[in-house]
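**Q** dropping the sequence and predicted coords here.
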Amino acid sequence: MADTLDKILGSPYRVKIMKLFLMNPGEVFTPEYISKSSKLLSRNTRKEINFLKNLGFIKSGIREIDILISKTKKIKKKREPGFQLNQLFTYNRGLRSLLIESAPISRELLMKRFRELGRGLRFVALSGIFVGQEIVGDSRGLDIMFVGDNIGRLKLEKVVGKIESELGKELKYVLFDTNEFKYRHSMYDRFVLDVLDNEHDVLFDSLQAGV
């Protein structure tokens, strides 16, 4: 198995694409979507797709999308060829454990990404995919809670987008400014407490709020 894993994991581009399929086992992705979500050049994407398909990790598939016909206002189904995880591939369980379950992404890399948000960042709590446990309640499905001031939405979307490309999955996150977060915390707001009272990982805290 070790020789096979060495062969499979021979490229950082490959790892990004593999994470995308492992995190979304029932989805069919077009090469264009794979390239965009993994932030890879088209030529690198095609090369890795061919490798993984020949290896048996992925297989061809068809996805249906809805298209609105402007003149008639009717919805038309369009079939697009793409690729999906071969769920019978021998090493899926080991790869998922190695690439996702053991450490979806390192704390060091997350901190590097979050520093791009500037000095206004005051608090970051990781939940959901980062701790292997989905939150229930008002904040169901939340993966990251940010607290900070003067953090632009576009900059935040760019930073989170980089992390999504490394994880291979879209993230659900929320940003509070400091005053709103303190108010919600003091009022035992259910959305905030659903995160802090359940399994979570405080990555950064200058508010002493995540205990």
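**A** That came through fine. Numbers count the residues shown, from 1 in each chain.
**Q** drop to CA atoms for contacts and neighbour counts, all remaining ones
**A** Will do.
**Q** ok, residue 62 touching residue 82?
**A** Yes. Counting by Cα atoms under 8 Å, residue 62 touches residue 82, with 5.7 Å between them.
**Q** alongside the first one, take a look at this:
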Amino acid sequence: MRMSERAFLTFFFFFPILEKGENVFTVSVFCNDCNPMSLVLFDSLFGSKARARLIRFFLLNPGMEFGTATIAEKTLISKVETTRELARLAKMRFVVEHSRKGRRLFAVNEDFPFHTELKSLVSKLNVHAQSQVFRKVKVIGEVKLILISGLFINYAKGKVDMILVVNNLNRTKLKRAITLLEAEVGKEIRFVLMNSEELHYRLNMLDRFFIEFLEGPYEEVSNKVPELKRFISGLKK
């Protein structure tokens, strides 16, 4: 770990937390071999799931301002806890606060001394297919296929983050699952939704979008489509 990162970690973890005398571990204990980094590890490093979510949220949405209520809604953190953590982050100047028409708005401070180091940590996040964050997605209907790429595996060139093939879809559960996923990763998720019939059509037509997705890096969360496995094997020949 570079010296600038060590300095950042010491400052960032002890400055906001010691106000209440809480005990926390230094990040160097955890981070020597964390590439890619899991969401669970990232949350642990910051001593608070709420704080970690807010940090991810602001870093992944640069140049944008949000009110407290919007932040709480998007991160699924209570408004009381959101207000408390925003006050800490503002005190550190990680976020800057503006007032517009009587509304308090917050945005990431890109001049924050350790902005680069934080961006580096977030860039190492990887939501593996085995992660429990996908458990809600598996109950949105008769799930045949879940493939992830893009934001979930830190693949910047990915055009979509997730492909879902679901029969008998429950749209209420889908909305709830996507909201939870977006709160976990800190950014809007780009996904493609289809049923088995559309999937078979795309495979038979050698759909360019689908082929390009499969030729890039991705992970399987769930695959109950035998013909897709044969299709992928054919692409690799």
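**A** Looks like it arrived, so ask away. Predicted model only: the values in this text are computed from it and were never measured.
**Q** now the TM-score, please.
**A** The TM-score (TM-score structural alignment, normalised by the length of the first structure) is 0.81; 190 aligned residues with a Cα RMSD of 2.1 Å.
**Q** sorry, back to before: overlap in contacts of residue 62 and residue 82 of the first structure?
**A** residue 28 (Cα atoms under 8 Å, 6 or more residues apart in numbering).
**Q** how about the secondary structure of the residue nearest the centre of the first structure?
**A** In the first structure, the centroid-proximal residue (Cα atoms, centre = their mean) is residue 169; its distance is 2.9 Å. Using DSSP: H, G, I helix; E, B strand; the rest coil, the structure places residue 169 of the first structure in coil.
**Q** isn't it up against residue 18?
**A** No. With contact defined as Cα under 8 Å, residue 169 of the first structure does not reach residue 18; the gap is 11.1 Å.
**Q** how about stretch 182-198 of the second structure, aligned to which bit of the first structure?
**A** The aligned range for stretch 182-198 of the second structure in the first structure is 164-180, by TM-score structural alignment.
**Q** where do the strands sit along the first structure?
**A** 58-69, 74-85, 121-126, 144-148, 173-176, 201-205 (DSSP state E).
**Q** can you pull the buried residues of the fourth one?
**A** In other words, strand 144-148 of the first structure. For strand 144-148 of the first structure, the neighbour count (16 or more other Cα atoms under 10 Å) marks 144-148 as buried.
**Q** for the shortest one, same thing?
**A** Of the residues in strand 173-176 of the first structure, those scored as buried under the neighbour-count criterion (16+ other Cα under 10 Å) are 173, 175-176.
**Q** hey, where'd the helices end up in the second structure?
**A** Ranges of helices within the second structure are 3-14, 39-45, 49-59, 68-75, 79-91, 115-123, 171-185, 196-204, 208-215, 226-235, based on DSSP state H.
**Q** so which of these gets nearest residue 136 of the second structure?
**A** helix 171-185 (5.3 Å; Cα to Cα).
**Q** ranking the helices of the second structure by burial, who's on top?
**A** Mean neighbour count (mean count of other Cα atoms under 10 Å) peaks for helix 49-59 among the helices of the second structure, with a mean of 22.
**Q** that one vs the first structure - mean distance after superposition?
**A** In the superposition with the first structure, the average deviation recorded for helix 49-59 of the second structure is 0.8 Å (mean Cα distance after the TM-score superposition for the first structure).
**Q** can you give the distance of the match of stretch 182-198 of the second structure from its chain's centre?
**A** Distance of stretch 164-180 of the first structure from the chain centroid (Cα atoms, centre = their mean, to the nearest Å) equals 10 Å.
**Q** and stretch 4-21 of the first structure, by the same measure?
**A** The answer for stretch 4-21 of the first structure is 16 Å, by Cα atoms, centre = their mean.
**Q** count of residues packed around residue 113 of the second structure?
**A** By the criterion of other Cα atoms under 10 Å, residue 113 of the second structure has 12 neighbours.
**Q** residue in the first structure paired with it?
**A** Using TM-score structural alignment, residue 113 of the second structure pairs with residue 90 in the first structure.
**Q** now swap in residue 55 of the second structure and tell me
**A** By TM-score structural alignment, residue 55 of the second structure lines up with residue 18.
**Q** now the residue nearest to its match when sequence neighbours are not counted: how far from residue 54 of the first structure?
**A** Leaving aside its chain neighbours, residue 18 of the first structure sits nearest to residue 168 (7.9 Å; criterion: Cα to Cα, 6 or more residues apart in numbering). According to Cα to Cα, to the nearest Å, residue 168 of the first structure stands 21 Å off from residue 54 of the first structure.
**Q** the nearest residue to residue 76 of the first structure once chain neighbours are set aside and residue 135 of the first structure, how far apart?
**A** In space, and not counting its chain neighbours, residue 76 of the first structure is closest to residue 67: 5.1 Å by Cα to Cα, 6+ apart. Residue 67 of the first structure sits 34 Å away from residue 135 of the first structure, taking Cα to Cα as the criterion.
**Q** more crowded one of the two?
**A** Neighbour totals were compared for residue 67 of the first structure and residue 135, and residue 135 leads with 20 against 12 (other Cα under 10 Å).
**Q** thought the more buried one was touching residue 195?
**A** Yes. Using Cα under 8 Å, residue 135 of the first structure is in contact with residue 195, at 6.9 Å.
**Q** who touches both of the two?
**A** Going by Cα under 8 Å, 6+ apart, residues that sit against residue 135 of the first structure and also against residue 195 are residue 127.
**Q** from start to finish, how long is stretch 113-129 of the second structure in a straight line?
**A** 34 Å.
**Q** then stretch 210-230 of the second structure?
**A** 14 Å.
**Q** could you do stretch 173-180 of the first structure as well?
**A** One end of stretch 173-180 of the first structure to the other measures 16 Å (Cα to Cα).
**Q** alright, calling it a day.
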